[in-house]
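> I need the structure of the sequence given here:
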Amino acid sequence: MSTVSPSSVVAALRAAGCVFAEDEAELLLAAARTPEELTALVARRVAGAPLEHVLGWAGFRGLRITVEPGVFVPRRRTEFLVEQALAQVPDAAVVVDLCCGSGAVGAAVATGLGGDGARAAALHGVELHAADVDPAAVRCARRNLAALGGLVHTGDLFRALPVDLRGRVDILAANVPYVPTGEVPLLPSEAREHEPLVALDGGADGLDVLRRVAAETPHWLAPGGCLVVETGERQVPAAVAAFTASGLTTRVAVCEELYAHVVIGIRP
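Purely as a prediction, here's the structure:
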């Protein structure tokens, strides 16, 4: 690797507009096995590919989540959704990750319930399911959830899930798309050009998928089970209304540091 200097990698990333050029350079240098591979990785990043797609993984709540090209990259703010789910039902036995993408949320929730990684989650008897409409996301999620014994299903929201989960789900985490259609063109190019539109576009006001999830959730939750959904700040009142209309006892949690807004609905 001596033929490619770290300073030249930093300079290339900085010139491409990477804000955290030094940190990214360190990760790329560690990932590359040869100077040629490093050159290729840097070229992909400079061309605009998300760092996580270039590396092949994303860090999420202490886990290394495999992220393939074309699959939604888990955001750090979504870690707050996981924290809220674990706080609400700390002894959950059945977990569903809907709109799962890479399966990061399901993996983090199951691991948190187990208390000490994948092996502990399995030993604690956590039953984990995930679903997504995008076949690429499903393939990626299967890789990430295999060690947890998670089952990943392909299909549109609840239609993808086994019917025997109805009335048994303790934690239903749904990281639904919530960007209004008209605002998708305003997203950073990394998201707009490299992540699937189905994982971003939430309809006219960004809440189309959230409303569908909220409407069906009461049929799937166990008594005391919770639905946790991330949404935008200005969408919170309408999201709360959708949860309440479904008969869920609803509250909102906010993390100012991560600019994260999570709506939590409990089946009485």
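
> C-alpha only now, for contacts and for neighbours.
Fine.

> for the residue most central in space within the chain, what are its contacts?
Here the mean C-alpha position of the chain is nearest to the C-alpha of residue 74 (C-alpha atoms, centre = their mean), at a distance of 4.1 Å. Taking C-alpha atoms under 8 Å, 6 or more residues apart in numbering as the contact definition, residue 74 lies against 58, 60, 102, 104.

> residues touching the closest residue to residue 194 other than its chain neighbours, list them.
Excluding the flanking residues, the one nearest residue 194 by C-alpha to C-alpha, 6 or more residues apart in numbering is residue 70, at 5.6 Å. Listed by C-alpha under 8 Å, 6+ apart, the contact set of residue 70 reads 136, 194, 195, 196.

> Now distance to residue 236, secondary structure and neighbour count too, for the residues you listed, in TSV please.
Compiled in TSV, those are given as follows (distance: C-alpha to C-alpha, whole Å; DSSP: H, G, I helix; E, B strand; the rest coil; neighbours: other C-alpha atoms under 10 Å):
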residue	distance to residue 236	secondary structure	neighbour count
136	30	helix	18
194	27	helix	17
195	24	coil	19
196	24	coil	18
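
> From those, pick the one nearest residue 22.
The shortest approach to residue 22 among these belongs to residue 194, at 22.8 Å (C-alpha to C-alpha).

> Could you verify my assumption that that closest one touches residue 52?
No. With contacts defined as C-alpha atoms under 8 Å, residue 194 does not count as touching residue 52, sitting 10.9 Å away.

> Can you give the contact residues for stretch 99-107?
Residues beyond stretch 99-107 that count as contacts (C-alpha under 8 Å, 6+ apart) turn out to be 60, 65-67, 71-74, 78-79, 82, 95-97, 128-134, 137-138, 140-142, 144-145, 148, 157, 173-176, 199.

> let's go with 6 Å and repeat that
When contacts are defined by C-alpha atoms under 6 Å, 6 or more residues apart in numbering, stretch 99-107 is touched by residues 72, 97, 130, 131, 132, 137, 140, 141, 174, 175, 176.

> Could you double-check that the third one lies in contact with residue 97?
Yes. Counting by C-alpha atoms under 6 Å, residue 130 does reach residue 97; the two are 4.4 Å apart.

> Sitting in strands, which of the contacts of residue 74 do you find?
Assigned to strands by DSSP state E, the following of these qualify: 58, 60.

> State the pair within the contacts of residue 74 that is farthest apart.
By the measure C-alpha to C-alpha, 60 and 102 form the most distant pair in the contacts of residue 74, at 10.9 Å.

> With neighbour numbers in mind, choose between those two.
Between residue 60 and residue 102, residue 102 has the larger neighbour count (other C-alpha atoms under 10 Å), namely 31 against 19.

> in which helix or strand would I find the residue nearest to the more buried one when sequence neighbours are not counted?
When the adjacent residues along the chain are set aside, residue 102 lies closest to residue 141, with 4.5 Å between them (C-alpha to C-alpha, 6+ apart). Secondary-structure element containing residue 141, defined by DSSP states H and E: helix 135-145.

> Would you do the same for the sequence below? I want to compare the two.
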Amino acid sequence: MSLSPAPFTLFAVVTALRSAGCVFAEDEAELIVAAAADPAALAAMVERRAAGHPLEHVLGWAGFDGLRIVVGPGVFVPRRRTEFLLHQAAALARPGAVVVDLCCGSGALGAALAARLGPLELHAADVEPAAVRYARRNLGGAGEVHRGDLFEPLPGTLRGRVEILLANVPYVPTGDVGLLPPEARIHEPRVALDGGPDGLDVLRRVAAEAPHWLAPGGHLLIETSERQATRAEETLARHGLATRVVVSDELYATVVVATRPGGLG
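Here you go, the predicted model:
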């Protein structure tokens, strides 16, 4: 069902979204109506959402830990479950800590951690050009964003100094990518989703390099799935890191925390 530019009502938007199969049509309609600048913009937004574009891309923002993170076409939408990783990091970090956010996407994790703790020595990196653009907008002056593959673009001066290493790496097994909702598999970059045959390819690469970048006593935090947690722990432990798994049943989130032996000076 299409929506003519005028007149427009909340009921018409709900009807159009419900016809398109949007489960939370009423909630989405309220957000879209509030965001639309005029009837023509509203009609275009409803059309995009009905065509399967992620709601966050249509709105231009995603809610994350109380922040509005700017997102758009070609960038991974931060998930609410990743707030659990953020909470674990915030509990371990000190104000002014040296923080690196790998596979940063929109920069949501770094922006939210800075909002919670105040100024940090914050660096973020992503291989996707669109992600880098959005991360720079979302971090503003709170951190520096680098374009490149994992650790490769980071300043060498960070080696051995990183206190908190955030790595929300892709962990969907290649064979499962096709089972994801269309919003993800069609409209988000595959490189942000596909973790290789068992979903752990990128995690292995991070595990191999992390000990060289972490400060003594520094922490690496990686989101994974419940079924991958044991293998993820084993992988990190093989590189000399002390590991533990924390789980949130409420957010359906699993995070592996790996610590470099020693103490922060």
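
> With both chains overlaid, what TM-score comes out?
Once the chains are laid over each other, their TM-score by TM-score structural alignment, normalised by the length of the second structure reads 0.95; 257 aligned residues with a C-alpha RMSD of 1.2 Å.

> returning to that earlier point: average distance between the helix holding residue 141 of the first structure and the second structure?
Comparing helix 135-145 of the first structure with its match in the second structure after superposition yields a mean distance of 0.7 Å (mean C-alpha distance after the TM-score superposition for the first structure).

> Name the residues that touch that helix?
The contact list for helix 135-145 of the first structure, computed with C-alpha under 6 Å, 6+ apart, reads 71, 101, 102, 103, 152.

> From residue 57 of the first structure, how far out is the last one?
Here the criterion is C-alpha to C-alpha, to the nearest Å. By it, residue 152 of the first structure lies 19 Å from residue 57 of the first structure.

> of these two, who's got more company?
residue 152 (28 against 18).

> So the counterpart of the more buried one in the second structure versus residue 48 of the second structure, what's the distance?
Alignment of residue 152 of the first structure against the second structure is given by TM-score structural alignment, with residue 145 as its counterpart. Distance from residue 145 of the second structure to residue 48 of the second structure, counting by C-alpha to C-alpha: 30 Å.

> Just list the residues touching the aligned partner of residue 165 of the first structure in the second structure, thanks.
Using TM-score structural alignment as the criterion, the counterpart of residue 165 of the first structure in the second structure is residue 158. For residue 158 of the second structure, no residue meets the contact criterion (C-alpha under 6 Å, 6+ apart).

> cool, residue 3 of the first structure as well?
Contacts of residue 3 of the first structure were listed using C-alpha under 6 Å, 6+ apart, and none were found.

> In three-state terms, how would it be classified?
Under the three-state scheme (DSSP: H, G, I helix; E, B strand; the rest coil), residue 3 of the first structure adopts coil.

> what does residue 122 of the second structure give?
Three-state call for residue 122 of the second structure (three-state DSSP): strand.

> ok, it to residue 255 of the second structure distance?
From residue 122 of the second structure over to residue 255 of the second structure the distance is 21 Å, taken as C-alpha to C-alpha.

> same question, residue 214 of the second structure
Taken as C-alpha to C-alpha, the span from residue 214 of the second structure to residue 255 of the second structure is 18 Å.

> next one: residue 142 of the second structure
Noted for residue 142 of the second structure: a distance of 25 Å to residue 255 of the second structure, by C-alpha to C-alpha.

> With neighbour numbers in mind, choose between the two.
Looking at residue 142 of the second structure and residue 255 with other C-alpha under 10 Å, you find the greater number of neighbours at residue 255, namely 24 against 18.

> picking that back up, between residue 130 and residue 97 of the first structure, which one's more packed in?
The residue with the greater number of neighbours, taking residue 130 of the first structure and residue 97 and applying other C-alpha under 10 Å, is residue 130; the counts read 31 against 25.

> Which position in the second structure pairs with the more buried one?
Correspondence of residue 130 of the first structure to the second structure, assessed by TM-score structural alignment: residue 124.

> ok, that match - contacts?
Residue 124 of the second structure neighbours (C-alpha under 6 Å, 6+ apart): 100, 101, 102, 104, 145.

> and which of those is nearest residue 230 of the second structure?
residue 102 (21.7 Å).

> what about the strands in the first structure?
Under DSSP E, the first structure gives strands at 57-60, 63-66, 94-98, 127-132, 151-154, 169-174, 221-231, 249-255, 260-266.

> So which of those strands is nearest residue 241 of the first structure?
Closest among the strands of the first structure, once you apply C-alpha to C-alpha, is strand 249-255, at 8.9 Å.

> rewinding a little: tabulate the contacts of residue 70 of the first structure (a markdown table), appending distance to residue 16 of the first structure.
Putting these into a markdown table (distance: C-alpha to C-alpha, whole Å) gives the following:
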| residue | distance to residue 16 of the first structure |
| --- | --- |
| 136 | 28 |
| 194 | 17 |
| 195 | 20 |
| 196 | 23 |
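
> and the two most separated of the residues you listed?
For the contacts of residue 70 of the first structure, and using C-alpha to C-alpha, no pair is farther apart than 136 and 194, which are 12.8 Å apart.

> Residue 96 of the first structure matches what in the second structure?
Applying TM-score structural alignment, one finds that residue 96 of the first structure aligns to residue 100 in the second structure.

> How much space separates its match from residue 144 of the second structure?
Residue 100 of the second structure is 10 Å from residue 144 of the second structure, where distance means C-alpha to C-alpha.

> what sits in contact with each of the two?
Common neighbours of residue 100 of the second structure and residue 144, counting by C-alpha under 6 Å, 6+ apart, are residue 123.

> Those two - which one has more neighbours?
Taking neighbours as other C-alpha under 10 Å, residue 100 of the second structure and residue 144 compare with residue 100 leading, 30 against 16.

> Can you give me the separation between that one and residue 247 of the second structure?
Following C-alpha to C-alpha, the distance that separates residue 100 of the second structure from residue 247 of the second structure is 22 Å.

> same question, residue 160 of the second structure
To residue 247 of the second structure, residue 160 of the second structure is 28 Å away according to C-alpha to C-alpha.

> do the same with residue 230 of the second structure
13 Å.

> again, but for residue 39 of the second structure
Applying C-alpha to C-alpha to residue 39 of the second structure and residue 247 of the second structure gives a distance of 44 Å.

> One more: residue 161 of the second structure?
As judged by C-alpha to C-alpha, residue 161 of the second structure and residue 247 of the second structure stand 27 Å apart.
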